[in-house]
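J.: Coordinates for the following, if possible.
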Amino acid sequence: MTTTLTPVLTRGWDEADSFTLAGYQRGGGYRALRKALAIPPDDLVQMGKDSGLRGRGGAGFPAGMKWAFIPQGDGKPHYLVVNADESEPGTCKDVPLMMANPHVLIEGIVISSYAIRANHAFIYVRGEVLHVVRRLQEAVREAYEAGFLGTNILGSGFDMELTVHTGAGAYICGEETALLDSLEGYRGQPRLKPPFPAVAGLYACPTVVNNVETIASVPGIIERGADWFADMGTEKSKGHGIFSLSGHVTRPGQYEAPLGITLRELLEMAGGVRAGHRLKFWTPGGSSTPILTDEHLDVPLDYESVGAAGSMLGTRALQIFDETTCVVRAVLRWSEFYAHESCGKCTPCREGTFWLKQIVARLEKGEGTEEDIERIVEISKNMFGRSFCALGDSLISPIGSSVKYFRDEYIQHFEHGGCPFDPAASTVWAGQE
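T.: The predicted model follows:
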């Protein structure tokens, strides 16, 4: 595979008017839509399957297969819902994509809606990112005026309405069924599955829920062909994706490359870890994925290889931490986040996140014991797979992996009465062990 960058979604981000309709069309925008409207919907679904496009929101489920689950001829309205509620700590790809090029998302929405025979789509975006909401609303207005949304789009007879809906900032609404409840006006909490959204989703009708980057990838596949997309990446993880590098890296930002590229290669493009420091640990897909270390620099960043290394590719949010970072403190911050964001619907997550936060906080202060380390591991095992949704599992991933790779650092905290990375709280730094 190639390790060069593949600027498809990020192409033109540096142009002053990349977010406008004129700027998008100058680069060939909406050509794919004209092509798609001349293709039978079932053939578009097959193109999605043939391309190998997998969900870019973290789970990696094949997008074309998800579209194919929608029952046809059922007499019910169908819906497409775009999950733009990007709220995973460390994940920062959908927001810049919507800011720099909202029209590629809109074009992908119209094509995908046509493929699943939906006449109404929603973009569920976080209300806190008001600048993104305004940009999306303006792009939707431009698309309506140009005839890319509304009735009889481009003379095809296909009608399409698009609504931008702002959420209230609940992390749980990143889970697709909680998002649907919120969209319907209810408190955002996950639903029992089955039935799955493809059968009974929004308003109990067949619904496809896809991530922003997933839908934004559709125009390129239609324009250049499924084989073009499938030729990138690896055998089972095909195509290109946006890798978000943040933290202790010289040039943080978005790097669009084929799946299967390694962190070592991405760091070379990003100028490496900040000067004078070395890599200690990193997340391959945001804070909900098990952490990896410098031993995993050459692991191909695809779903299968990262899984074999003991983690998950997730949203490709690569948080880079150097040797000055206390892993226990990092885990504590994540623990506080997940405990705060638990919706409280199920006992394993509601109680588990609360107690994990308390115990990790005690360990971080240097007041814990070795039994506390065993206790957080045991609680994590009891939570795994028993929560109503994946939020409970999201916290145990960094906890379990941090104990696996940095157990000695946990022990140092209570052996020396404080964090060894905080000179004010420990004598370790002063050489007074």
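J.: contacts, neighbours, all on C-alpha from now
T.: Fine.
J.: distance of residue 278 from residue 377?
T.: Going from residue 278 to residue 377 by CA to CA, to the nearest Å gives 28 Å.
J.: Sorry, slip of the keys, the one I care about is residue 360.
T.: For residue 360 relative to residue 377 (CA to CA), the value is 11 Å.
J.: try residue 181
T.: Taking CA to CA, one finds residue 181 at 33 Å from residue 377.
J.: got the contact list for stretch 110-124?
T.: With CA atoms under 8 Å, 6 or more residues apart in numbering as the test, stretch 110-124 has contacts from 33, 36-37, 40-42, 44-45, 67-68, 70, 77-85, 109, 148-149, 158-167, 179, 183, 215, 218-219.
J.: ok, of those residues, which come out buried?
T.: 33, 36-37, 41, 44-45, 67-68, 70, 78-85, 109, 148-149, 158-162, 164-167, 179, 183, 215, 218-219 (16 or more other CA atoms under 10 Å).
J.: What is the neighbour count of the nearest residue to residue 90 once chain neighbours are set aside?
T.: Leaving aside its chain neighbours, residue 90 sits nearest to residue 286 (5.1 Å; criterion: CA to CA, 6 or more residues apart in numbering). Neighbour count of residue 286, defined by other CA atoms under 10 Å: 27.
J.: so how far is residue 193 from residue 286?
T.: Residue 286 is 25 Å from residue 193, by CA to CA.
J.: And for residue 337, the neighbour number?
T.: For residue 337, using other CA under 10 Å, the count is 18.
J.: Give me the distance between it and residue 196.
T.: From residue 337 over to residue 196 the distance is 28 Å, taken as CA to CA.
J.: Residue 279 now?
T.: 41 Å.
J.: I'd like the structure of this one too, to check against the first:
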Amino acid sequence: MPEIKMHLLVCCGTGCISSQSDRIVESLKTALKNRNLQDEVKVVLSGCFGFCEKGPIVKVAPDNTFYVQVRPEDAQEIVDEHVLKGRKVQRLLYVDPETEEHIADSKHMGFYKKQMRIALRNCGFIDPENINEYIAQGGYQALGKALSEMTPKDVVEEMKKSGLRGRGGGGFPTGLKWDFAAKQQAGTKYVICNADEGDPGAFMDRSILEGDPHSVVEAMAICGYAIGAQKGMVYIRAEYPLAVKRLRKAIDDARETGLLGEDILGTGFSFDIELRYGAGAFVCGEETALIRSLEGERGEPTSKPPFPAEKGFWDKPSNVNNVETFANVPVILTKGADWFASIGTEKSKGTKVFALAGKVNNVGLVEVPMGTTLREVIFDIGGGIRDGKKFKAVQTGGPSGGCLTSKHLDTPIDFDNLVAAGSMMGSGGMIVLDEDNCMVSVAKFYLEFTVDESCGKCAPCRVGNKRLHEILEKITQGHGTEEDLALLRSLAQTIKDTSLCGLGQTAPNPVLSTLDNFWDEYEAHVREKRCPSGKCKALLSFVIDPEKCKGCTLCTRVCPVGAITGKVREPHLIAQETCIKCGACASACKFDAIAKK
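T.: Just a heads-up that it's a prediction; the model follows:
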């Protein structure tokens, strides 16, 4: 085989593919062929690099040059300048916003400096569709070690010693969960991977499956050995076509290589995996609802106990972990539980992957050690708030979490600290809000989501959350009363205390946390009939300043409902009863004469 002297790694996760990174791959291959370099330089389709804000990304190895916002038409220049002449393409390098310096190596970028990639270790470094590249990075060594050097009990004890907690939201100790399943006496047991990632703004599990599917396959086999299961299932939402495609290929390749199926590595242990597709129900992220869906039933949670470790899929002992949890397992076995436990905080070991989104400069996928503060994630890694706006809040844990404020920015991130602050870790969504966000509307948005996603099995969730949403709608429409504010808190707490599953129990969190941290905004909506952020249309009005208005009639011409009247060169008026608050007039005015109040 010809010697490969250089690799061009192209991010081909869903985000970058939506920005034509698949065309960049083809353009680079064509450009290399034009220069007869196709045998010396290899173009590698890789997973997510994490820096989604600057995608599509092309990384050159071995010199580690990091090109951002690459377009297909840039391919020839990369080949001619960098590959042939050894000169970096300056215009494609990342520019530090503070120093305005061009940075070629990602290690020196603020976005990556404080990150530590364990679950994401292979994303952006290997071709996820090539099992040999995973093996070359140490893949399946953990499975080999478990099968040849450890007893099932040894594996369970190593997981318990590591301190790994479930990354799906509840934070239950992984080793303890495996131990419960291992102790059950049954001829048939199941390993289930929860890949039903449904939080708004969350894309952690999807990115792992797209960028490193073999890490999950290997971990599930290890879990099967540890608990005595021979069958594994991945419950993945059908809305993740790329993740499905790459995971299916990983399973097929592992089976063909002898790493899945009968008598793995000649040890007598047999284990296989199949995919099951979900229809996108958020409640199926709850493990008992997920299991019912796997059985072909309506996805509704069941009362616990019994827990799935005792009676799960088809009433057989079943272990359920999510994608990120499994992605940590092979590393724990190869590097040791002590190494993993040395990272993080006393009660939350290792790292956590977050999908950082919203009003932040560096939107993307980040992985940081537990104990990193919210300030470090938002301002050091995330680059601060867009357009110089003021930070207002951060929503952690998706619809199940709460909104934290500037007083929480120095809170070390771990499971217990976030709960104590009125939010939760959840699966890892982190949405940043700025001064323009109305917190009452934010709470209403999340309630709208959970009302829509409730399975309807229990009345507190089915009826209570609907009533909560109606009260919030009433408040944002300007019809709220003092009694509504009192009822909002009382009802939210009742739903939290009486709902059957985690969806209902955590659905009121956005309401309770915004009531605690942004009470003044609720008061303004109810008492003053005013939205401080100017986002609630019913409480909004556009007013023309007669001193500034020149009578140019431009606002009259753009108003879609004819709400503005006035003569040429004379101040105009807006009929508030006709105005639909679209803001077209304010956008069109060249004299800053129209104010939003």
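J.: Tell me which of residue 360 and residue 377 of the first structure has more neighbours.
T.: residue 360 (25 against 19).
J.: What lines up with the more buried one in the second structure?
T.: Residue 360 of the first structure maps onto residue 472 in the second structure, with residues paired by TM-score structural alignment.
J.: so its match touches residue 444, yeah?
T.: Yes: Residue 472 of the second structure is within contact range of residue 444, at 5.9 Å (criterion: CA atoms under 8 Å).
J.: For the stretch 401-550 of the second structure, which segments count as strands?
T.: 402-404, 429-434, 542-544 (DSSP state E, counting those that start in this stretch).
J.: Check which residues of the helix or strand just after the last one are buried.
T.: Yep, that's strand 542-544 of the second structure we're talking about. Next along the chain after strand 542-544 of the second structure, taking DSSP states H and E as the criterion, comes helix 554-558. Using 16+ other CA under 10 Å as the test for burial, helix 554-558 of the second structure gives 555-556, 558.
J.: doesn't residue 238 make contact with residue 280 of the second structure?
T.: Yes: if you go by CA under 8 Å, residue 280 of the second structure and residue 238 touch, sitting 7.2 Å apart.
J.: now the helices for the stretch 201-350 of the second structure?
T.: With DSSP state H, counting those that start in this stretch, the ranges of helices along the stretch 201-350 of the second structure come out as 204-211, 213-227, 241-257, 287-294, 323-335, 337-341.
J.: Please name whichever of the strands of the stretch 401-550 of the second structure is nearest to residue 597 of the second structure.
T.: strand 542-544 (6.2 Å; CA to CA).
J.: The closest one: how far from the chain's middle?
T.: From the chain centre to the centre of strand 542-544 of the second structure is a distance of 40 Å (CA atoms, centre = their mean, to the nearest Å).
J.: Which strands or helices does that strand pack on?
T.: When contacts are defined as 3 or more CA pairs under 8 Å, 6 or more residues apart in numbering; DSSP states H and E, strand 542-544 of the second structure packs onto strand 573-574, strand 594-596.
J.: highest average neighbour count across those?
T.: The highest mean neighbour count among these, using mean count of other CA atoms under 10 Å, belongs to strand 573-574: a mean of 20.
J.: so where in the first structure does that one end up aligned?
T.: Counting by TM-score structural alignment, strand 573-574 of the second structure sits on no residues of the first structure.
J.: which residues of the first structure does the very next helix or strand once past that strand align to?
T.: Per DSSP H and E, strand 573-574 of the second structure leads on to helix 584-588 as the next helix or strand towards the C-terminus. Following TM-score structural alignment, helix 584-588 of the second structure has no partner segment in the first structure.
J.: For residue 498 of the second structure, which non-adjacent residue is closest in space?
T.: residue 460 (6.4 Å).
J.: per the alignment, residue 408 of the second structure corresponds to what in the first structure?
T.: In the first structure, residue 408 of the second structure lands on residue 296 (TM-score structural alignment).
J.: again, but for residue 398 of the second structure
T.: So residue 398 of the second structure corresponds to residue 286, using TM-score structural alignment.
J.: Go ahead and confirm its match touches residue 89.
T.: Yes: the pair residue 286 of the first structure and residue 89 passes the contact test of CA under 8 Å, sitting 6.0 Å apart.
J.: For residue 34 of the second structure, the count of nearby residues, please.
T.: Around residue 34 of the second structure there are 12 residues (other CA under 10 Å).
J.: show me what contacts the residue lying closest to residue 401 of the second structure once chain neighbours are set aside?
T.: Nearest residue to residue 401 of the second structure in three dimensions, chain neighbours excluded: residue 423, at 4.6 Å (CA to CA, 6+ apart). Residue 423 of the second structure makes contact with 395-397, 400-404, 509, 513, according to CA under 8 Å, 6+ apart.
J.: do the same with residue 199 of the second structure
T.: Counting by CA under 8 Å, 6+ apart, residue 199 of the second structure has contacts 282, 398-399, 427, 429.
J.: Just among those residues, which is most surrounded?
T.: Ranking the contacts of residue 199 of the second structure using other CA under 10 Å puts residue 427 first, with 31 neighbours.
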